[in-house]
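Peer 1: fold the following for me, if possible:
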Amino acid sequence: MAVTDYDVKDTALADLGQDRINWAAQEMPVLRQIKERFAREKPLQGVRIAACLHVTSETANLMRALKAGGAEVALCASNPLSTQDDVAASLVIHDGIPVYAIKGEDKDTYYAHLEATLASGPHFTMDDGCDLVTLLHQQRHDLLPGIFGGTEETTTGVIRLRAMAEDGVLAYPVIAVNDALTKHMFDNRYGTGQSTIDAILRATNVLLAGKTVVVAGYGWCGRGVASRARGMGAHVVVTEINPLKALEAVMDGFAVMPMREAARVGDIFITVTGNINVLDAQHYALMKDGAILCNAGHFNVEINIPALESAAREKRMGRPFIEQYTVEGGRSINLLAEGRLVNLAAAEGHPSAVMDMSFANQALSVEYMLQHKGQMKAGVYPVPEAIDQEIARLKLEAMGMQIDTLTPEQERYLNSWREGT
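Peer 2: From the prediction side, this is the model:
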């Protein structure tokens, strides 16, 4: 069915986007199996889904799976710089899915696109960063009675949702897809780790070997970034506020120190904390000439860009995706991708093989919430363990891997308390 309401850069890019989507699909066997089942069973028939996600080839395969299941889907970008314009065009032209996303869109356009996605009157939200849910709760109370569930893709969004639930304002149940083991242990660690390093190399073409890379935050994303940077020959420094995570970083062989100390020695700084002003004016004053700053957290607030602008005597484009600020003493500080998600703004985001599991969680969580419609109160819920285990099983099967199963004797032993030393 032809789509008449959409906003993409250029529909002439649709064939290129289709090739990109199909290429990604080859590395997404779990989602492919779900799509095939959805096409047979139509478990989402008649359900309207408003999705605010990074508009990439991997996301496109999720949209196709949801549509195969009978859903009516509208999609907008969850970040102004993460859209792949050819993919957006392909979803409109070849898949009949309304898309509102243009790479580089300004803030007003970004929020207009969120509004357009909500115009369908969704039954279900699918968010990455919680902007769509926040807009609903702040400005579109009229739509809330018709919404019976949602999912959230990323750590930052889950943090915001839990704050909403704590304040008693979250109006419907949301499954925290980010917290599924088959999401954060793989997507956050291996996906963010590889794609962040990929983006830095694409944007700068610097040699990482011998450089000092400062990773702010040692959650699953930070672990991945730190390990990949070390694998490229970098000296890695971790900064943390959590003593347990800091201790883990030490035990993993990384130097750990406060940012005020790391600022003096770092060549490349990567923020992955989900918090505000992790890199600030006090740190810029200490940095080396030529320091490179980038962010792999969801929002561009982790680097205090206004403070960097204030400190600068001059600003110029060093090369695509690099803004070079000249500060006190003639030093240059280089900001990548406007401080936005560097792996999506300056590269292609996570490899499709890890997004396969993340988006399988999205698809199956939607199905689960539909099956339990009316049974879940407003709040933030984990992905059911059975879904997590099934996705892992399907992934192993697709990789040609087999594992052991418990014998009846072993099951009896594990369920008994009588046998001991």
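Peer 1: contacts, neighbours, all on C-alpha from now
Peer 2: Will do.
Peer 1: and the helices in the stretch 251-400 of the chain?
Peer 2: For the stretch 251-400 of the chain, the helices defined by DSSP state H, counting those that start in this stretch cover 259-265, 281-284, 305-311, 342-345, 352-371, 385-398.
Peer 1: now show me the structure for the sequence below, then we'll compare the two:
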Amino acid sequence: MSAPQVSTAGLMPDVPSTTVVRSFKVPIALGAFTALFALLMLLAPREGAATLRLSGDSDAIQLPPLLLPVTATGWVCVAFMLALTAAALYFVRAQGRSPLWIVSVYILFAIVGFLAWAAAGATIPVVGLLAGAVALAVPLIYGALGGVIGERAGVVNIAIEGQLLAGAFTAAVLSSVTRQPLIGLVGAMIAGALVAAVLATFAITYFVDQVIVGVVLNVLVIGLTSFLFSQVLQPDATTLNSPVRFDRIQIPLLSDIPVLGPVLFRQTILVYVMYLAVALVYVGMFHTRWGLRLRAVGEHPKAADTVGIRVNATRFWNVLLAGAIAGLGGTIFTIGNGIPFNKEMTAGAGFIALAAVIFGQWDPIKATLAALLFGFASSLQNTLSIIGSPVPSEFMLMLPYVVTIFVVAGVVGKSRAPAADGKPYIKG
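Peer 2: Below is the predicted model of the structure:
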């Protein structure tokens, strides 16, 4: 039977075409956030202007700094945020859902307004802020890609945190012993795949609850790596925990593009591989036979089985692939930055990646954008702390997680996971 016939087998729920399910979560969340920002401008007004430095000292093309008057910029952003909230409400009433571009533009105005308020009288290095955002987002993107593949296949991958941590540990040890970061990279992928193999065995072969298995694996990997760190790595840190980092590679011409060039094209091979991985996963998932089978076993495994697809085998191998990609993301914490391994150094990145999967509606591109947003929130926290922003330090530490809760609980709108996500398939 031809591939197009497989793609239509049970991939859409039996809902009449005239049915429109409206979710007002997006306009409500945008309206609430706009009101909070307006209250901030009213109750804690600031004077002066924020300076955005758009070029670094080594950039070939120097751009003049951008001055943002605090009061004017803040209220202009509030006006645009109100207009976008109204637009989101209109689209929900007319079409049942708000377009993604409205949320994206809204977030942009919210960021500009908050930056102007928080950095009044100070200078923000935009290139450094964005570069930090990309650096912090890279492991989240790898983890999110692994999460998208696993859940599209019908397996909830709660164990992303464990896969990232296992990859970080293995990469640190192997690159320290061999002095070859590429060997550490390969070892990290194998470590992530091994954690995924345990998840797949229990969840797919023995039908154990996938969420429980994932949580147990996270605890297991945290405990195991913490024990090995204390008992093995610390006594001989010079030999076993001094990872060799990848060198940065500048792409000619592209690296000289103002603002974006230094951010995107003066990176290590791990970042360039991430660009390739996002493109390959997207094209493969929606434009190849592999992706068709992957989505089929996650949407309607019984229909997929009927046309000859080995459901559990397809799920098993794709979960291993997802684990290998997440393990590769773990290398960012060690050989990506030349930092020695430490206990629980992933610090919940796997759960943020899982949130990016949901925010991105199980789409590789959207999940990548969500991970970049979370990375930006973390980088903004660091930048504002350095320039001495009046924002309380406790709130700054909360900022990335507040953004996570905000986008997942409010902005994501109506979202449907793959129909068979988390459901074991028993043949017959």
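Peer 1: and the TM-score between them?
Peer 2: Scored against TM-score structural alignment, normalised by the length of structure 1, the superposed chains reach a TM-score of 0.30; 227 aligned residues with a CA RMSD of 7.6 Å.
Peer 1: returning to what we had before: out of the helices of the stretch 251-400 of structure 1, nearest to G193 of structure 1?
Peer 2: Minimum separation from G193 of structure 1 across the helices of the stretch 251-400 of structure 1 (CA to CA) falls at helix 342-345, 9.3 Å.
Peer 1: so how far is L118 of structure 1 from the closest residue to R20 of structure 1 other than its chain neighbours?
Peer 2: Among residues not flanking R20 of structure 1 along the chain, S57 sits closest, at 6.1 Å (CA to CA, 6 or more residues apart in numbering). S57 of structure 1 sits at a distance of 22 Å from L118 of structure 1 (criterion: CA to CA, to the nearest Å).
Peer 1: kindly report the same for Y284 of structure 1.
Peer 2: Plainly put, Y284 of structure 1 is 40 Å away from L118 of structure 1 if you go by CA to CA.
Peer 1: neighbour-wise, which of the two wins?
Peer 2: L118 (25 against 21; other CA atoms under 10 Å).
Peer 1: which residue ranges form the helices in the stretch 101-250 of structure 1?
Peer 2: 107-118, 131-139, 155-166, 181-183, 192-204, 220-231, 243-251.
Peer 1: what would the ones you listed look like in CSV with distance to L293 of structure 1?
Peer 2: Below are the helices of the stretch 101-250 of structure 1 laid out as CSV (distance: least, CA to CA, whole Å):
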stretch, distance to L293 of structure 1
helix 107-118, 22
helix 131-139, 25
helix 155-166, 20
helix 181-183, 27
helix 192-204, 10
helix 220-231, 14
helix 243-251, 21
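Peer 1: among these, which comes closest to N61 of structure 1?
Peer 2: helix 181-183 (16.6 Å).
Peer 1: doesn't R64 of structure 1 lie inside a helix?
Peer 2: Yes: assignment of R64 of structure 1 by DSSP: H, G, I helix; E, B strand; the rest coil places it within a helix.
Peer 1: what's the local residue count around the residue nearest to R20 of structure 1?
Peer 2: 29.
Peer 1: and it, what does it touch?
Peer 2: Going by CA atoms under 8 Å, 6 or more residues apart in numbering, S57 of structure 1 touches 17, 20-21, 24, 84, 87.
Peer 1: contacts only, for M81 of structure 2.
Peer 2: Per CA under 8 Å, 6+ apart, neighbours of M81 of structure 2: 30, 34, 106, 109-110.
Peer 1: same thing but 7 Å
Peer 2: 34, 106, 109 (CA atoms under 7 Å, 6 or more residues apart in numbering).
Peer 1: what about these, which are in helices?
Peer 2: Residues of the contacts of M81 of structure 2 located in helices (DSSP state H): 34, 106, 109.
Peer 1: quick one: list the elements packing against the strand or helix carrying A88 of structure 1.
Peer 2: For A88 of structure 1, the host element (DSSP states H and E) is helix 85-95. Judged by 3 or more CA pairs under 7 Å, 6 or more residues apart in numbering; DSSP states H and E, the packing partners of helix 85-95 of structure 1 are helix 14-25.
Peer 1: closest one to T306 of structure 2 out of the contacts of M81 of structure 2, please.
Peer 2: Relative to T306 of structure 2, the closest of these is Y106; by CA to CA it sits at 45.1 Å.
Peer 1: leaving out chain neighbours, which residue sits closest to that closest one?
Peer 2: Nearest non-adjacent residue to Y106 of structure 2, counting by CA to CA, 6+ apart: M81, 5.8 Å away.
Peer 1: from T404 of structure 2, how far out is that neighbour?
Peer 2: Counting by CA to CA - M81 of structure 2 and T404 of structure 2 are separated by 19 Å.
Peer 1: still on that earlier bit, figure out which of the helices of the stretch 101-250 of structure 1 is closest to L344 of structure 1.
Peer 2: Across the helices of the stretch 101-250 of structure 1, L344 of structure 1 has its closest neighbour in helix 192-204 (7.7 Å, CA to CA).
Peer 1: buried residues in that closest one?
Peer 2: For helix 192-204 of structure 1, burial by neighbour count (16 or more other CA atoms under 10 Å) applies to 192-200, 203-204.
Peer 1: any idea of the angle it forms with helix 352-371?
Peer 2: 130 degrees (axes from the mean of the first three to the mean of the last three CA atoms, to 10 degrees).
Peer 1: between helix 192-204 of structure 1 and helix 220-231, how many degrees?
Peer 2: 60 degrees.
Peer 1: just checking, what packs against helix 192-204 of structure 1?
Peer 2: Using 3+ CA pairs under 7 Å, 6+ apart: helix 192-204 of structure 1 touches helix 220-231, helix 342-345.
Peer 1: what's the closest of those helices to K183 of structure 1?
Peer 2: When those are compared by CA to CA, helix 220-231 sits nearest K183 of structure 1, at 10.3 Å.
Peer 1: list the buried residues in the closest one.
Peer 2: Neighbour counts over helix 220-231 of structure 1 (16+ other CA under 10 Å) mark 220-230 as buried.
Peer 1: okay if I get those as TSV plus distance to P306 of structure 1?
Peer 2: Shown next, in TSV, are the buried residues of helix 220-231 of structure 1 (distance: CA to CA, whole Å):
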residue	distance to P306 of structure 1
W220	28
C221	25
G222	25
R223	28
G224	29
V225	26
A226	27
S227	31
R228	30
A229	28
R230	31
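Peer 1: could you report the neighbour count for R393 of structure 1?
Peer 2: So R393 of structure 1, with other CA under 10 Å, has 16 neighbours.
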